[in-house]
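# let me see the structure of the following:
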Amino acid sequence: MNTLLAVIVIFGALVFIHEWGHLIVAKRAGILCREFAIGFGPKLFSFDRNETTYTIRLLPLGGYVRMAGEDPELVQIRPGYEVGLEWNSDDKVSKIIVNNKSKHPECRVLQVEEIDMEDKLFIRGYNEDGELESHTLDSKAVYIHDEKATQIAPLDRQFRSKTVGQRAAAIFAGPAMNFVLAVVVLIFYAAVAGLPVDEARVGGIQEDMPAEEAGLETGDQITAVNGEQVESWQDMTEIIQTQAGEELDLEVLREEETFSVSLTAEERQLTEEESVGVIGVLAPTERTLTGALAFGFTETYQYATLILEALGMLVTGQFSLDALAGPVGIYNYTGEVAAMGFLVLFQWAAILSVNLGIINLLPLPALDGGRLLFIGLEAVRGKPIDPQKEGMVHFIGFALLMLLVIAVTWNDINRIFM
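This is a model prediction of the structure:
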């Protein structure tokens, strides 16, 4: 149950912040965002706010922001259709009822001769008396089909009408927010857990270990090991690690009092052929705002570098697909990490966030990187790629991506349960 809760919270946060990046930048560019969805498949919960429907869907495999103009409108009103019209206080058409007009007795029926819901925003047709009349559409008018209202999208509110820079920014904002989230999470981690300090000082004592049995306490300064002066944590640990199973004499400074302690370093096996000596002391830490800020940025950079190196090895064949983890594998790893504690789970969330950002920026169809690639090609060519051809490429790419997810998930199942 704890694993399921951790997965829901972490993945919910990662998807939410990613899609929120798309949403905020798209709205600032003036794009009408029809839906902000977490998950795919059947709708579980929804509410409307500021022109956008916010939904939670059944399958927790990602999310999306549906922007006007990315796909053809589902309802097309053609000449000859009979529609019902309602007006607002500005004498502009605010509602176009496509069917079920009987449920809107206050509407005025018009047989459409011509309608433009994108550019000139007007409708012209014949009323019930056979007279031809023309009306202006409100820029936020809605058409109602099967009692479902959908706001019209004038050309200046559509994704495809925006500049290359605006569209690229709206697409890039999603992955960018994942990097921002990782930085924020790691700053919080460093502020709570503290950062290691390279001093020969006891930062904590592990239970049932030689240091506890010898009476060492948190804050003790180790000045010498076996008569050899030490000034840093690295100096101290290098000596102790080479003395597995051996007796050690430590000179300790505690509140301006110096005394000696004798203990035996416990042997800890690292591999079948390698072992090190440990005494059960933890490194000292410090909590500073500047240190936490620096840690957030540097660790995010380190994670990104490692992930990119791993992807490079995958492309060159140094890694096989068997090394990849899918949803089942990540669920299993998250459970293991959750058992290690809250702070370790925070680090894991940061790693996943960086990974999501990088994967989405890969120049592959159906991913944000693939969409950015098409926008870049448009900038070079000076004209957009045929939307139908681009849509087909993304559709095929999405299908192949789903096949990859299925294959990796099967590997996860074999690795974990068989």
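# please count neighbours and contacts with C-alpha atoms only from this point.
Noted.
# tell me the secondary structure at the residue of the chain positioned farthest from its centre.
Distance from the centre of the chain peaks at residue 129, with 57.2 Å (C-alpha atoms, centre = their mean). The local conformation at residue 129, judged by DSSP: H, G, I helix; E, B strand; the rest coil, is coil.
# measure it to residue 110 for me?
Here residue 129 is placed at a distance of 10 Å from residue 110 (C-alpha to C-alpha, to the nearest Å).
# likewise for residue 74?
Going from residue 74 to residue 110 by C-alpha to C-alpha gives 21 Å.
# so between these two, which is more surrounded?
Each of residue 74 and residue 110 has its neighbours counted (other C-alpha atoms under 10 Å); residue 110 has more, 25 against 7.
# after the strand or helix carrying that one comes which helix or strand?
Using DSSP states H and E, residue 110 maps to strand 108-116. Once strand 108-116 ends, the next helix or strand along the chain (criterion: DSSP H and E) is strand 122-126.
# now the angle between strand 108-116 and that next one, please.
130 degrees (axes from the mean of the first three to the mean of the last three C-alpha atoms, to 10 degrees).
# can you list contacts of strand 122-126?
Residues from elsewhere that reach strand 122-126, judged by C-alpha atoms under 8 Å, 6 or more residues apart in numbering: 110-116, 132-137.
# tell me how far the closest residue to residue 350 other than its chain neighbours lies from residue 392.
Excluding its sequence neighbours, the residue lying closest to residue 350 (C-alpha to C-alpha, 6 or more residues apart in numbering) is residue 182, at 4.4 Å. Going from residue 182 to residue 392 by C-alpha to C-alpha gives 33 Å.
# let's see this one next, to set against the first:
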Amino acid sequence: MNTVIAFVLIFGALVFFHELGHLVLANRAGILCREFAIGFGPKILSFKRNETVYTIRLLPIGGFVKMAGEDPEVIEVKPGHNVGLLFNKEGKVEKIILNNKEKYPNARIVEVENVDLEHNMFISGYEHGEEDFIKRFDVSETSYFVVDGQEIQLAPYNRQFQSKKVGQRIAAIAAGPLMNFILAFVILVVLGFIQGAPVDDPRLGQLTADGAAKEAGLQENDVIQTIEGQSTSSWGEVVEIIRENPEKELTFEVERAGQILSYEVVPKSAKLGEETIGQIGAYNPVDKSFVSSFKYGFVETYTWAKEILIGFGKLITGQFSIEMLSGPVGIYDMTDQVAQSGTLNLLRWAALLSINLGIVNLLPLPALDGGRLLFLFIEALRGKPIDRQKEGIVHFIGFSLLMLLMLVVTWNDIQRLFL
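Model prediction:
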């Protein structure tokens, strides 16, 4: 149960902050965001705040922000349609009822002759009982379609994704992956505050109870001056000397409280792959200052991002196979293993997953943020957008292939774990 809770919290946080990036930048650009969803499939929970419906859905494989105009609008009113109209206090249409009009006795029934719900915001037509002349009705920019009792807000062109400048659209799409990197950075900075950020000083950090350093009388924060007469100026030099001398007595000269003290230490042997190395049971020194923690968060985020990109490069060149990828099942299993090693390791794992999610979404593949950004960059270069219908087909095919890949990866995870 603890693993389930940890997985749900981590997954929810990663998707929440990713989609929050999209939502915030889209709202800032004036784009109508109809839905903010965590997960796909049937709705489990939903509520509305301002213009946006917030939902949690059944399948934990991602999330989305539904921006008006990013995809073609589903609902259309055309000449010849009969619609019911409800009006606000200013006399403008605030609700357009498309079916079940008998449930709205106060609605004025109109047979549409002409309509523009994007630019000029009006409907004109013949009102029921007055078919001799056409009436024009102004439509509010905050009006709603009513379909099967559900209200769906209209999106005037100035509230649609496509109406915004290319830079604004790029920012709204790129903000999702960027938030994942920011989240990972913040988590790692917090870990730096809690655990301390490693520093390269020749100073002993925490000592293990059964280590050679503790047995010899060394103490945490002892500054190592020399080992076997060889001066040391960094933790890397200390580690190198100890590793090269397993089971050999070494003379340590350390500074403690302004005094120089000498100790005989015998590093214990340990296996590192095929190599035998020496260890004294001492962790590297750490610094819990703000500057060190901030630097640690940046360096760790950069290092993990680079390693993940190298991994994707090896996948493309065939050095990694698709069988080595993990989907939700594999991530759940890894979360279970990490959760057993403690909360701090679980936080580190969340940061790694957040970086991975950010990078995956930036890949220039259809249906991912990177694919949408690619189309936007092409639009910026050529000075005009690519046909939306063609782009939609590309994204649909890409999404279908992505779901197929998810099924394959999930099946591989199940085989590794249960078969």
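# any idea what the TM-score is?
For this chain pair, the superposition-based TM-score is 0.93 by TM-score structural alignment, normalised by the length of structure 1; 417 aligned residues with a C-alpha RMSD of 2.0 Å.
# thinking again about what came up before, pretty sure the residue nearest to residue 350 of structure 1 contacts residue 354?
Yes. Applying C-alpha atoms under 8 Å as the test, residue 182 of structure 1 and residue 354 come out as touching, 6.3 Å apart.
# touching both of these two, which residues are there?
Shared contacts of residue 182 of structure 1 and residue 354, counting by C-alpha under 8 Å, 6+ apart, come down to residue 300.
# hang on, the earlier thing: how about the residue nearest to residue 350 of structure 1, what's its match in structure 2?
Counting by TM-score structural alignment, residue 182 of structure 1 lines up with residue 184 in structure 2.
# what's the burial count for that match?
27.
# before we move on, what about residue 172 of structure 1?
Neighbours of residue 172 of structure 1 (other C-alpha under 10 Å): 22.
# grab the nearest non-local neighbour of it.
residue 368 (7.0 Å).
# about what we covered before: the residue nearest to residue 350 of structure 1: what secondary structure?
With three-state DSSP as the criterion, residue 182 of structure 1 reads helix.
# list the contacts of residue 289 of structure 1.
Counting by C-alpha under 8 Å, 6+ apart, residue 289 of structure 1 has contacts residue 191.
# for it, give its distance to residue 188 of structure 1.
Residue 289 of structure 1 is 10 Å from residue 188 of structure 1, by C-alpha to C-alpha.
# equivalent analysis for residue 309 of structure 1, please.
Counting by C-alpha to C-alpha, the gap from residue 309 of structure 1 to residue 188 of structure 1 is 26 Å.
# and if you look at residue 136 of structure 1?
For residue 136 of structure 1, the distance to residue 188 of structure 1 - C-alpha to C-alpha - is 54 Å.
# next one: residue 159 of structure 1
Taking C-alpha to C-alpha, one finds residue 159 of structure 1 at 36 Å from residue 188 of structure 1.
# neighbour count winner among these two?
Neighbour count, other C-alpha under 10 Å: between residue 159 of structure 1 and residue 188, residue 159 has more, with 24 against 20.
# picking up where we left off before, residue contacts, the residue nearest to residue 350 of structure 1?
296, 300, 349-351, 353-354.
# which one of those is nearest to residue 276 of structure 1?
Proximity of these to residue 276 of structure 1 (C-alpha to C-alpha) peaks at residue 351, which lies at 28.9 Å.
# now the closest one: closest residue in space that isn't a chain neighbour?
residue 303 is the one closest to residue 351 of structure 1 (C-alpha to C-alpha, 6+ apart), at 6.5 Å.
# would the one you found count as being in a helix?
Yes. The assignment for residue 303 of structure 1 is a helix, going by three-state DSSP.
# could you give the number of residues near it?
Neighbour count for residue 303 of structure 1, taken as other C-alpha under 10 Å: 18.
# same question for residue 338 of structure 2.
18.
# kindly report the same for residue 381 of structure 2.
The tally of other residues near residue 381 of structure 2 (other C-alpha under 10 Å) stands at 10.
# the strands in the stretch 201-350 of structure 1, which residues?
With strands called from DSSP state E, counting those that start in this stretch, the stretch 201-350 of structure 1 shows them at 204-205, 221-225, 228-229, 247-254, 257-264, 266-269, 275-278, 281-282, 285-286.
# residue 59 of structure 1: which of these is closest?
Among the strands of the stretch 201-350 of structure 1, strand 285-286 comes nearest to residue 59 of structure 1, with 42.0 Å by C-alpha to C-alpha.
# nearest to residue 36 of structure 1 among the contacts of residue 182 of structure 1?
residue 353 (19.3 Å).
# hmm, residue 181 and that closest one touching each other?
Yes. If you go by C-alpha under 8 Å, residue 353 of structure 1 and residue 181 touch, sitting 7.0 Å apart.
# name the residue in the two with the higher neighbour count.
residue 353 (31 against 22).
# not counting sequence-adjacent ones, nearest residue to the more buried one?
Nearest non-adjacent residue to residue 353 of structure 1, counting by C-alpha to C-alpha, 6+ apart: residue 178, 5.2 Å away.
# again, but for residue 329 of structure 1
That would be residue 412: by C-alpha to C-alpha, 6+ apart, it lies 5.1 Å from residue 329 of structure 1.
# what about the one you found, which helix or strand?
With DSSP H and E as the test, residue 412 of structure 1 turns up in helix 387-417.
# what's the answer for residue 136 of structure 2, then?
Assessed by DSSP H and E, residue 136 of structure 2 sits inside strand 130-147.
# residues of that strand that come out buried?
Neighbour-count burial for strand 130-147 of structure 2 flags 134, 137-141, 143-146 (criterion: 16 or more other C-alpha atoms under 10 Å).
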